[in-house]
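Enquirer: sequence unavailable; structure follows:
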């Protein structure tokens, strides 16, 4: 059974592991190993990570008590993080999480959602009603990665 709740500091390490493993497993078909290591480095500052997640205040998805995904929704409609565990993709978790984000956007009166979406995640976001505004190149630790600015009406 899927359940959603807000982030707690105790989630930090689990979400970090989910982030790294998902980026490195799922995105390897669209990005080089060097790009993946720059995007999701194993070495990280635990305090900084927790601080970032606390500011993002994401929704955390549990499947039978195990964390399987998380996503945030910022006041301006930005979805900065949207990740589903690589071992649980294609099981409806992403759809469940996005529907939750859409409901929260409507409740908050947010009219437009936008995200910087990887090549790999683009088809999912398109399926969820997002459209590409523009392709963009971003530099992360001296590696250039392609992603897409995507948007959709929140409701």
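Expert: Structure's in. What do you need? These numbers were taken from a predicted model, which means no experiment stands behind them.
Enquirer: contacts, neighbours, all on C-alpha from now
Expert: Fine.
Enquirer: show me how far whichever helix or strand residue 36 is part of is from its chain's centre.
Expert: Per DSSP states H and E, residue 36 falls inside helix 33-39. What separates the centre of helix 33-39 from the centre of its chain is 17 Å, taken as C-alpha atoms, centre = their mean, to the nearest Å.
Enquirer: ok, second structure coming up, stack it against the first:
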């Protein structure tokens, strides 16, 4: 299957919200309890959040299938915070997380962002490690009284490396 990566476009918000919910519902139980997955889903972003983030300057990189339908995405805030990385369950193990994280790192390098940071789920942690992120600490927090853990991770971007000079 051929995939492409593009930026967020008007009209993508609903598809991204559905994609994220599908990923959490199908893949979340691999590392989290039913109660944790339910709390995660109950507080997951709606379509309005994606449009608001894009309007505020957040870069949303979307992996699409040959029909230009979103199948995975990552949200990179101007601060270097990578907020979301989700892949539809029908499109896992295709290298999409790696491609999206590489795209975010290239964007950061080009725009002078020197550090990328995230809070990765247990499921996403290996993809972030493969992309050069280091786990700083395990985090525990609550959603609606349900305790959940994830990983604070960071990647240093060398803005000079790889740049061409005249």
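Expert: Nice, thanks for sending it over. Just so it is clear, the structure is predicted and the values come from calculations on it, not from any experiment.
Enquirer: where does the TM-score land?
Expert: The TM-score (TM-score structural alignment, normalised by the length of structure 1) is 0.89; 155 aligned residues with a C-alpha RMSD of 2.0 Å.
Enquirer: picking up where we left off before, which residue numbers in structure 2 go with the helix holding residue 36 of structure 1?
Expert: Aligned using TM-score structural alignment, helix 33-39 of structure 1 spans residues 34-40 in structure 2.
Enquirer: what residue in structure 1 is paired with residue 121 of structure 2?
Expert: Match for residue 121 of structure 2 (TM-score structural alignment): residue 118.
Enquirer: excluding chain neighbours, what is closest to that match?
Expert: Leaving aside its chain neighbours, residue 118 of structure 1 sits nearest to residue 147 (4.6 Å; criterion: C-alpha to C-alpha, 6 or more residues apart in numbering).
Enquirer: for the residue opposite the one you found in structure 2 once aligned, the count of nearby residues, please.
Expert: Mapped onto structure 2 by TM-score structural alignment, residue 147 of structure 1 lines up with residue 150. By other C-alpha atoms under 10 Å, the residues close to residue 150 of structure 2 number 19.
Enquirer: again, but for residue 73 of structure 1
Expert: Count around residue 73 of structure 1 with other C-alpha under 10 Å applied: 23.
Enquirer: double-check that it belongs to a strand.
Expert: No: read with DSSP: H, G, I helix; E, B strand; the rest coil, residue 73 of structure 1 is coil and lies in no strand.
Enquirer: picking that back up, hmm, who's touching the strand or helix carrying the residue nearest to residue 118 of structure 1?
Expert: According to DSSP H and E, residue 147 of structure 1 maps onto strand 143-153. By C-alpha atoms under 8 Å, 6 or more residues apart in numbering, the residues outside strand 143-153 of structure 1 that reach it are 31, 34-35, 38, 111-119, 122, 125, 129-139.
Enquirer: hmm, which of those are the buried ones?
Expert: 31, 35, 38, 112-119, 122, 125, 130-132 (16 or more other C-alpha atoms under 10 Å).
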